[in-house]
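K.L.:
Take a look and give me a structure for this.
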Amino acid sequence: MAEKKRTRRANGETAVYFGKDGRWHARVPMGYKDNGEPYRRHITRPDEGALKAEVQRLEKQRDQGTAQQPGKLWTVEKWLWHWVENIAKDVVSENTYDGYEVAVRVHLVPGIGKHRVDRLEPEHLESLYRRMQKNGSKAATAHQAHRTARTAFGEAVRRGHAAKNAAALAKPPRVEEPEEEIEPYSVEEVQSLLIEVNKRRNSARWMLALALGLRQGRRWGCAGSMWTWTTST
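P.N.:
Modelled structure (predicted):
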């Protein structure tokens, strides 16, 4: 089949034609390069229907702002180091930067650094978190790596380097809330407190709390009929 003559299209429209190689071709406008030149993605398929379906997919990504932009493709390793040293470092506190740097260097780069940013999936991160805990890291450490990844890949999405934030979709490990350790009063402290509260009209309220360890709400809930008061002579 002879090559179909290309029809002249307005700027910004997709050009579709049948080539001498027996395949259908399209050049889809996708935006502009860093130097301001128009960027058109060339695609080819063996039949016209498959080509049109791919054209529609690319045009939808372009219109939604989720298409891969021209330029170098970022690996996770390269992006994380670029982000932590050239983006985050200048806008966060020193302590926050230190936390990011450790998470990137010790956990994220060794664990998922070889993946491409635009092809990273939530399952890659969830697998990393499980490996971290299996190797002895605490859940809180895995959670810190998760927060770092979520922030870094969120910036990648905003800059058009990826269509989705895989870390925002991943499920981090649950961090157990540490129980608050309560240090009881010493005998001397209780004696001093009793001397002071005995000077008040509602001293019985505080004596009851000290004796039984009741919270304030429970102290107010004690009915007077529950107690029998005796006076020593």
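K.L.:
use CA for all of it now, contacts and neighbours both
P.N.:
Noted.
K.L.:
What sits closest to the residue nearest to the spatial centre of the chain if chain neighbours are left out?
P.N.:
Taking Cα atoms, centre = their mean, the centroid of the chain lies closest to Arg150, which sits 2.6 Å from it. The shortest distance from Arg150 to any residue other than its chain neighbours is 4.7 Å, reached at Ala167 (Cα to Cα, 6 or more residues apart in numbering).
K.L.:
was I right about that neighbour contacting Glu123?
P.N.:
No. Taking Cα atoms under 8 Å as the contact criterion, Ala167 and Glu123 are not neighbours in contact, 9.2 Å apart.
K.L.:
More neighbours: the two, which one.
P.N.:
Legend: neighbour count by other Cα atoms under 10 Å for Ala167 and Glu123, higher for Ala167 (25 against 14).
K.L.:
quick check, the more buried one in a strand?
P.N.:
No. Assessed by DSSP: H, G, I helix; E, B strand; the rest coil, Ala167 does not belong to a strand; its assignment is helix.
K.L.:
which residues of this structure fall in strands?
P.N.:
For the chain, strands defined by DSSP state E occupy the ranges 15-18, 24-32, 38-45.
K.L.:
Alongside the first, I'd like the structure of this one:
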Amino acid sequence: MTVGIKPDGSPDRRHRKGKTEAEVTRKVRELEGQRETGHVSKPGRAPTVAEWMTEYLDVVCERLVTSGKMAPRTLDDYRSKTRHWIIPLLGLHRLDKLAPEHLDQAYATMMNSGRSTSTVLKVHRILSRALKIAVRRGR
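P.N.:
Sure, this is the predicted structure:
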């Protein structure tokens, strides 16, 4: 069924499979309901935290630096914290599967490795901003 239009202008068609006809019918009706409410998910897999953080830093934060709304040193700090803490601790999780428990565990790991509370707070703020933008963009 067609659920919308892709960014390149072609129709966005979705297919559903199931073991029984009733299961396929249920899945199609669910997709129709999502289409009617405008909440159809984007095609493909959700990005991992590592993929999203790379996009966030390279696209969103770079734009903020060029517009003068973010200092270049701030972006350098974001990249450093992302490279040393966010990607190694959370990078393999998909954004749609990321849970608060994962963040709690990452923060605990940082504290147990001797990081100061201010470092943990900075990492939390970077993640919080990046995840808010991911939600706004439907990621």
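K.L.:
care to give me the TM-score?
P.N.:
For these two chains in superposition, a TM-score of 0.80 is obtained (TM-score structural alignment, normalised by the length of the second structure); 134 aligned residues with a Cα RMSD of 2.2 Å.
K.L.:
still on that earlier bit, can you check which of the strands of the first structure gets nearest to Ser203 of the first structure?
P.N.:
For the strands of the first structure, the distance to Ser203 of the first structure is smallest for strand 24-32, at 77.8 Å, taking Cα to Cα.
K.L.:
any idea of the angle that closest one forms with strand 38-45?
P.N.:
What separates the directions of strand 24-32 of the first structure and strand 38-45 is an angle of 150 degrees, with axes from the mean of the first three to the mean of the last three Cα atoms, to 10 degrees.
K.L.:
Okay, Glu59 of the first structure and His161 of the first structure: tell me how far apart.
P.N.:
When distances are taken as Cα to Cα, to the nearest Å, Glu59 of the first structure and His161 of the first structure turn out to be 17 Å apart.
K.L.:
what do we get in the second structure for the residue nearest to the centre of the first structure?
P.N.:
For Arg150 of the first structure, the aligned position in the second structure is Ser128, judged by TM-score structural alignment.
K.L.:
where's that match relative to Glu30 of the second structure, distance?
P.N.:
Computed as Cα to Cα, the Ser128 of the second structure to Glu30 of the second structure distance reads 31 Å.
K.L.:
just checking, what's the longest helix in the second structure?
P.N.:
If each helix of the second structure is counted by residues according to DSSP state H, the longest one is helix 117-136.
K.L.:
which strands and helices sit next to that one?
P.N.:
When contacts are defined as 3 or more Cα pairs under 8 Å, 6 or more residues apart in numbering; DSSP states H and E, helix 117-136 of the second structure packs onto helix 100-112.
K.L.:
counterpart of the helix it packs on in the first structure, which residues?
P.N.:
Correspondence between helix 100-112 of the second structure and the first structure is established over residues 122-134, with TM-score structural alignment as the criterion.
K.L.:
ditto for stretch 48-57 of the second structure
P.N.:
Matched against the first structure by TM-score structural alignment, stretch 48-57 of the second structure falls on residues 75-84.
K.L.:
follow-up on the earlier one: after superposition, how close is the match of helix 100-112 of the second structure to the second structure?
P.N.:
Superposing on the second structure and averaging over aligned pairs (mean Cα distance after the TM-score superposition for the first structure), stretch 122-134 of the first structure comes out at 1.1 Å.
K.L.:
Same question for that stretch: list its buried residues.
P.N.:
For stretch 122-134 of the first structure, a neighbour-count test (16 or more other Cα atoms under 10 Å) marks Leu125, Glu126, Leu128, Tyr129, Met132 as buried.
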